[in-house]
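# Sequence and predicted model, in that order:
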Amino acid sequence: MSARLEPGDPAPAFTLPDADGKPVSLAEYAGRKVIVYFYPAALTPGCTKQACDFTDNLQLLADAGYEVVGVSPDKPEKLARFRERESLRVTLVSDESREVMKSYGAFGEKNSYGRTVTGVIRSTFVVDETGHVERALYNVRATGHVAKLIKDLGL
C-alpha cells in the first residue's frame, strides 16, 4: 500500500483523460484551489450520490474558489455515460492504471463488508493554490461527505 499524504505535502502531479478523452492535468489548476476526489466506480449508488452531491454544490464551491475533479479507474466512455445519465458538471477523469490513485494513497487494502480487499479507497484531497495538500481525507463516506467537507472548509 502506498504512503498516505499529509497536509503540506506536494500533491502528486497527474495528467489523465477526461470523459471526452481530453487530457486534464493538475498543473492546469495552478493558482487555484482544487478538490480531487477518488471513487471506486461510476454508475454505482454510492459513487452516484457523491458525484451528484459535488454537482449540486459546484456553484457554492466555485464561488469560494474551488474546482472539483473526480478520479476513478473507469474508462472515459463509462465516465461520459455517467456524466450524461446523472447530468454531472464535475470534471471526471480516468485512472485505469491506478497509478495516480496509488500516488495519493487512495488505492490499496481496505475493509469491505468485513473482508479485507484491495481497491480504491474513497478519498478526498483539497489542493491549495501552490499545489500542496491542504487536507487529506481517507475512507470518507459517499453519503454526507460533501456536506461535511463544505462545513469543514467554512463555506
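Ah, there it is. Residues are numbered from 1 along each chain as shown.

# CA only for contacts and neighbour counts going forward, please
OK.

# For the one helix or strand residue 55 maps to, buried residues please.
Taking DSSP states H and E as the definition, residue 55 sits inside helix 45-56. Neighbour-count burial for helix 45-56, counted by 16 or more other C-alpha atoms under 10 Å, picks out 46-55.

# Use this one as the comparison:
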Amino acid sequence: MTRLSLAWITASTLGATGLLGATALLGSPALAQSAAAAAKPVSIETMNDLALAAAVNVCELAVEQKLPVQNGVISNAKAITYVVSSVHGSEIAGTGKLEASQIVNGTIVQIVGRVKQGCYAKITAADKKFVDEVIAQFTAQANKQQPKK
C-alpha cells in the first residue's frame, strides 16, 4: 500500500528542474517577454475555470483512455502551475507570490474535488482511492489550521 501525500506529489512531479524543464520546453520569445513584463495576478475565477477544464480532461482520460487519475491530475496541475508561474508571476489574486509547490498542491486539490463531483462513479477503485486520499489529506490539513475554540 502506497501512502500518498501532497508533499510527495510535489516532490516527485514538480521539482524545480521539472518546472524549469517545462519552461525550457515550452519557452518562446513571446512567453519570455510576457513573463518579464509586470505580471498581473490570475483571478480566482480563472483558477476555478482552469481547474474545471483540467478535471474534465482528467475524467475524459480516465474513463475513455483508462489513464490513471493520478497521472492526469499531476499532468494538469503542472500545466496550470506553468501558466500561473510564467504568465502571472506565480501570483493568484489575494494570495501574493506563491512557490510552485503551493500552486501545484492547491491545484491538485481543486482538480481532485471536481473529479469527485464529475466522474467519480465512472473511475476505477484505485482511482477512487487516490481521490479519497487527496481529499482526506486536505481536510486533515485544513482542520489542523483551524483555530481551536
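Thanks, I have the structure now. Keep in mind it's a predicted model, so treat the numbers as computed, not measured.

# Send over the TM-score of the superposed chains.
Comparison of the two superposed chains (TM-score structural alignment, normalised by the length of structure 2) gives a TM-score of 0.28, and 79 aligned residues with a C-alpha RMSD of 5.4 Å.

# re earlier: which pair in the buried residues of helix 45-56 of structure 1 spans the largest distance?
Farthest apart among the buried residues of helix 45-56 of structure 1 by C-alpha to C-alpha are 46 and 55. That separation is 14.2 Å.

# Mind giving me the packing neighbours of the one helix or strand residue 151 of structure 1 maps to?
For residue 151 of structure 1, the enclosing helix or strand under DSSP H and E is helix 145-152. When contacts are defined as 3 or more C-alpha pairs under 8 Å, 6 or more residues apart in numbering; DSSP states H and E, helix 145-152 of structure 1 packs onto helix 45-56.

# now with 6 Å?
Applying 3 or more C-alpha pairs under 6 Å, 6 or more residues apart in numbering; DSSP states H and E, one finds that helix 145-152 of structure 1 contacts no other helix or strand.

# Quick check, residue 125 of structure 1 in contact with residue 34.
No: using C-alpha atoms under 6 Å, residue 125 of structure 1 is not in contact with residue 34, being 8.2 Å away.

# if we can go back for a sec, and the angle from the helix holding residue 151 of structure 1 to helix 45-56?
Interaxial angle, helix 145-152 of structure 1 versus helix 45-56 (axes from the mean of the first three to the mean of the last three C-alpha atoms, to 10 degrees): 40 degrees.

# ok, residue 110 of structure 1 - contacts?
Residues near residue 110 of structure 1 by C-alpha atoms under 6 Å, 6 or more residues apart in numbering: 116-117.

# repeat that with 8 Å
116-119, 121 (C-alpha atoms under 8 Å, 6 or more residues apart in numbering).

# Could you say which helix or strand holds it?
Residue-wise, residue 110 of structure 1 maps onto strand 107-112 under DSSP H and E.

# Would you mark the buried spots in that strand?
Neighbour counts over strand 107-112 of structure 1 (16+ other C-alpha under 10 Å) mark 107-108, 110 as buried.

# Check stretch 63-82 of structure 2 too.
By neighbour count on 16+ other C-alpha under 10 Å, the buried set for stretch 63-82 of structure 2 is 63, 67-70, 72-82.

# Give me the contacts around stretch 135-148 of structure 2.
The contact list for stretch 135-148 of structure 2, computed with C-alpha under 8 Å, 6+ apart, reads 5-6, 109, 112-113.

# Can you give the distance from that stretch to the centre of its chain?
18 Å (C-alpha atoms, centre = their mean, to the nearest Å).

# Buried residues in that stretch, which are they?
Those would be 135, 138, for stretch 135-148 of structure 2 by 16+ other C-alpha under 10 Å.

# about what we covered before: can you redo the buried residues of strand 107-112 of structure 1 as JSON lines, where the extra columns are distance to residue 24 of structure 1?
As requested, the buried residues of strand 107-112 of structure 1 are arranged in JSON lines below (distance: C-alpha to C-alpha, whole Å):
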{"residue": "107", "distance to residue 24 of structure 1": "20"}
{"residue": "108", "distance to residue 24 of structure 1": "24"}
{"residue": "110", "distance to residue 24 of structure 1": "28"}
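
# For structure 1, which segments are assigned as helices?
Remark: helices assigned in structure 1 by DSSP state H are 45-56, 58-63, 76-86, 99-103, 145-152.

# Mind putting those helices into JSON lines with distance to residue 24 of structure 1?
As requested, these are exported to JSON lines (distance: least, C-alpha to C-alpha, whole Å):
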{"stretch": "helix 45-56", "distance to residue 24 of structure 1": "18"}
{"stretch": "helix 58-63", "distance to residue 24 of structure 1": "18"}
{"stretch": "helix 76-86", "distance to residue 24 of structure 1": "12"}
{"stretch": "helix 99-103", "distance to residue 24 of structure 1": "13"}
{"stretch": "helix 145-152", "distance to residue 24 of structure 1": "22"}
